[in-house]
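> okay, here's the prediction I keep looking at, along with the sequence it came from:
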Amino acid sequence: MSDPKIIVALDYSDAQLALELVARLEPTLCRLKVGIELFTTAKSRLIEQLMQRGFEVFLDLKFHDIPNTTAQACKAAAELGVWMVNVHALGGRKMMEAAREAMSLYTQSPKLIAVTLLTSMAQEDLTDLGIEATPADMVLRLARLARDSGLDGVVCSAREAALLRQHCGRKFCLVTPGIRSADAVADDQSRIMTPRAALNQGADYLVIGRPITRAVDPLQALQSFVKQIAEVE
């Protein structure tokens, strides 16, 4: 069974626009990420439509609540048949363990990963929260907590991948956004990395949005990224 390394981010507010883009992609080459905005407007019906077209789905809703509520939300995601779902590591050990236990009830449970710190958070944001650690220290601490709570991996910056790979082991799944081709415009992300560099740093899966979704030929753009990945492997 193939294991596509690219996760295309469907950053749309309208299900029809998302489906029009998806119709131009190939499920053997990528998976799809559905986030809060799109899921809120399109609901679970969109997930069903994407899977009917042969795509595996990363449901990126970042659950963060009391343990029981988070566990029930994860069960609902598992019932949808998604490939991956995430929670906020800042919800703590009990919450993540409850989510992991909920997933264990399913023979084919989704991969369960955690968000450590949002990429928008800087040192001053942590200070506002009364956290004295640096962002890098917090990311590592939360990633270890996620691992020790039984989760499969974390979302992280490609620039943090090598550090987390060193401390969390080879089997710990690292999902990295902010991926661009070497000659691409950075858009609004200042900390970007090429597929080759991200994989060499230890990333397992690469989340790519606009370089594919806004391309004149999305399939050709996807195929170009797949080729860059093949050169690493």
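Right, received. Where do you want to start? Residues are numbered from 1 along each chain as shown.

> going forward, measure contacts between C-alpha atoms and count neighbours the same way
Noted.

> please identify the buried residues of the top helix by length along the chain?
Determined from DSSP state H, the single longest helix within the chain is helix 36-52. For helix 36-52, the neighbour count (16 or more other CA atoms under 10 Å) marks I36, E37, L38, F39, A42, L46, I47, L50, M51 as buried.

> put this beside the first:
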Amino acid sequence: MIADTDMRDRLIVGLDLPDVAAAEAAVRELDGVATFYKIGYRLAFAGGLDFARDLVADGKKVFLDMKLLDIDNTVAEGVESIVKMGVTMLTLHAYPKAMRAAVAAAKGSDLCLLAVTVLTSMDEQDLVDAGYEYDPHTLVLMRAEQARLCGMGGIVCSASEAAAVRRIVGPDMAVVTPGIRPAGAAMGDQKRVMTPGDAIRAGSSHLVVARPIVAAPDRRAAAQAIIAEMQAAA
């Protein structure tokens, strides 16, 4: 998953926008700069699933960030439907039974299944509050190993854990890192963040960047600056 040398294919722009019209405007503005887009809950539930199909039809790559988790049969059926959409990546929570069901359902397709380890908005106290006995780093590495054994296509983790995850999953699995913030950018609700260049050097295959691009006064310039930093770090 890291064979792409064109950093435009390794930057995933998060379309964390309120509706399809706003997302369409962002994609138009980024035409020729960005090729890969993330659609999460906010946009998905505002017509974004049909928009995802439109992006695929237009030759764009789509990262569908649904973080699936349910009983095995329901996960499998959901994945079977998503395979038909033609998207490039899909997230699910890194629970072994759910991962095994998803891998079986996606077998023979080009869909890259990504295991979400620990959300980048969570720190150690957040995990304690949620009932976990592990710190974020330990839990991320445990789930990365489970994802590898289940046959997943990649991992979603903080860039601060990318180097350790890369050592576990090897060179071929995707390591997708949200929580990317260019130097001087506001952290927002993220707690475990890293700059684009540092994330590439740490072993990230793909960077997910939303607000620093879509909320920028000049989206094209913001995306181009991030791509240039990624290229310089490769």
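Received it, and whenever you're ready, just let me know what you need. Worth saying up front: this structure is predicted, and the values here are computed from it rather than measured.

> can you pull the TM-score for these?
Overlay of the two chains. TM-score (TM-score structural alignment, normalised by the length of the first structure): 0.91; 229 aligned residues with a CA RMSD of 1.8 Å.

> what's the closest of the buried residues of helix 36-52 of the first structure to E124 of the first structure?
Proximity of the buried residues of helix 36-52 of the first structure to E124 of the first structure (CA to CA) peaks at I36, which lies at 25.6 Å.

> quick one: map that closest one onto the second structure.
Correspondence of I36 of the first structure to the second structure, assessed by TM-score structural alignment: Y41.

> contacting residues around that match?
D65, M66 (CA atoms under 8 Å, 6 or more residues apart in numbering).

> so how far is L64 of the second structure from it?
9 Å (CA to CA, to the nearest Å).

> then I82 of the second structure?
Distance from I82 of the second structure to L64 of the second structure, counting by CA to CA: 9 Å.

> ok, now V27 of the second structure?
From V27 of the second structure across to L64 of the second structure, the span is 16 Å (CA to CA).

> tell me which helix or strand the most centrally placed residue in the second structure sits in.
Closest residue to the average C-alpha location of the second structure: V176 at 5.1 Å, with CA atoms, centre = their mean. For V176 of the second structure, the element it lies in under DSSP states H and E is strand 174-177.

> now for the helix or strand that that strand is followed by, which elements pack on it?
Next along the chain after strand 174-177 of the second structure, taking DSSP H and E as the criterion, comes helix 196-202. Packing partners of helix 196-202 of the second structure (3 or more CA pairs under 8 Å, 6 or more residues apart in numbering; DSSP states H and E): helix 162-169, helix 219-233.

> now tabulate those helices in a markdown table and tack on mean neighbour count.
Shown next, in a markdown table, are these (neighbours: other CA atoms under 10 Å):
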| stretch | mean neighbour count |
| --- | --- |
| helix 162-169 | 19 |
| helix 219-233 | 18 |
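
> now render these as a markdown table, adding distance to K60 of the second structure.
Shown next, in a markdown table, are these (distance: least, CA to CA, whole Å):
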| stretch | distance to K60 of the second structure |
| --- | --- |
| helix 162-169 | 26 |
| helix 219-233 | 16 |
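
> which among the ones you listed is found nearest to R181 of the second structure?
Smallest distance to R181 of the second structure across those (CA to CA): 9.4 Å, for helix 219-233.

> the closest one: average distance to aligned residues in the first structure?
Averaged over the aligned pairs, helix 219-233 of the second structure sits 1.4 Å from the first structure after superposition, using mean CA distance after the TM-score superposition for the first structure.

> got a list of contacts for that helix?
For helix 219-233 of the second structure, the surrounding residues in contact (CA under 8 Å, 6+ apart) are 7-8, 11, 26, 29-30, 33-34, 182, 196-198, 200-201, 212-213, 216.

> mind listing what's buried along the strand ranked longest in the second structure?
Determined from DSSP state E, the single longest strand within the second structure is strand 61-68. Going by neighbour count (16+ other CA under 10 Å), the buried part of strand 61-68 of the second structure is K61, V62, F63, L64, D65, L68.

> redo the residues you listed as CSV? Include distance to R192 of the second structure.
Listed next are those as CSV, based on distance: CA to CA, whole Å:
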residue, distance to R192 of the second structure
K61, 26
V62, 24
F63, 21
L64, 22
D65, 19
L68, 22
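
> gap between V87 of the first structure and T176 of the first structure?
Relative to T176 of the first structure, V87 of the first structure is positioned 15 Å away (CA to CA).

> thinking again about what came up before, does anything pack onto the longest strand of the second structure? Which helices or strands?
Counting by 3+ CA pairs under 8 Å, 6+ apart, strand 61-68 of the second structure packs on strand 36-39, helix 49-57, strand 89-93.

> and P212 of the second structure, which of the three is it?
Following DSSP: H, G, I helix; E, B strand; the rest coil, the label given to P212 of the second structure is helix.

> relative to G14 of the second structure, how far out is it?
From P212 of the second structure over to G14 of the second structure (counting by CA to CA), the distance is 10 Å.

> the two: who's more crowded?
The neighbour count for P212 of the second structure versus G14, taken as other CA atoms under 10 Å, is higher for G14 (24 against 20).

> excluding covalently adjacent residues, which one is nearest to S204 of the second structure?
The spatial neighbour of S204 of the second structure that comes closest, neighbours along the chain excluded (CA to CA, 6 or more residues apart in numbering), is V175 at 5.0 Å.

> next: M121 of the first structure.
The shortest distance from M121 of the first structure to any non-neighbouring residue, by CA to CA, 6+ apart, is to P135 (7.8 Å).

> residues in contact with that neighbour?
With CA under 8 Å, 6+ apart, P135 of the first structure has these contacts: L117, M121, A122, Q123, L126.

> so the second one lies in a strand, does it not?
No - using three-state DSSP, the assignment for M121 of the first structure is coil, not a strand.

> S158 is in contact with V193 of the second structure, correct?
Yes - under the criterion of CA atoms under 8 Å, V193 of the second structure makes contact with S158 at 6.7 Å.

> what touches both of these two?
T120, P178, G179.

> what sits against the nearest residue to the second one once chain neighbours are set aside?
Nearest residue to P178 of the second structure in three dimensions, chain neighbours excluded: V208, at 4.6 Å (CA to CA, 6+ apart). Listed by CA under 8 Å, 6+ apart, the contact partners of V208 of the second structure are L11, I12, V13, G14, K38, V176, T177, P178, G179, I180.
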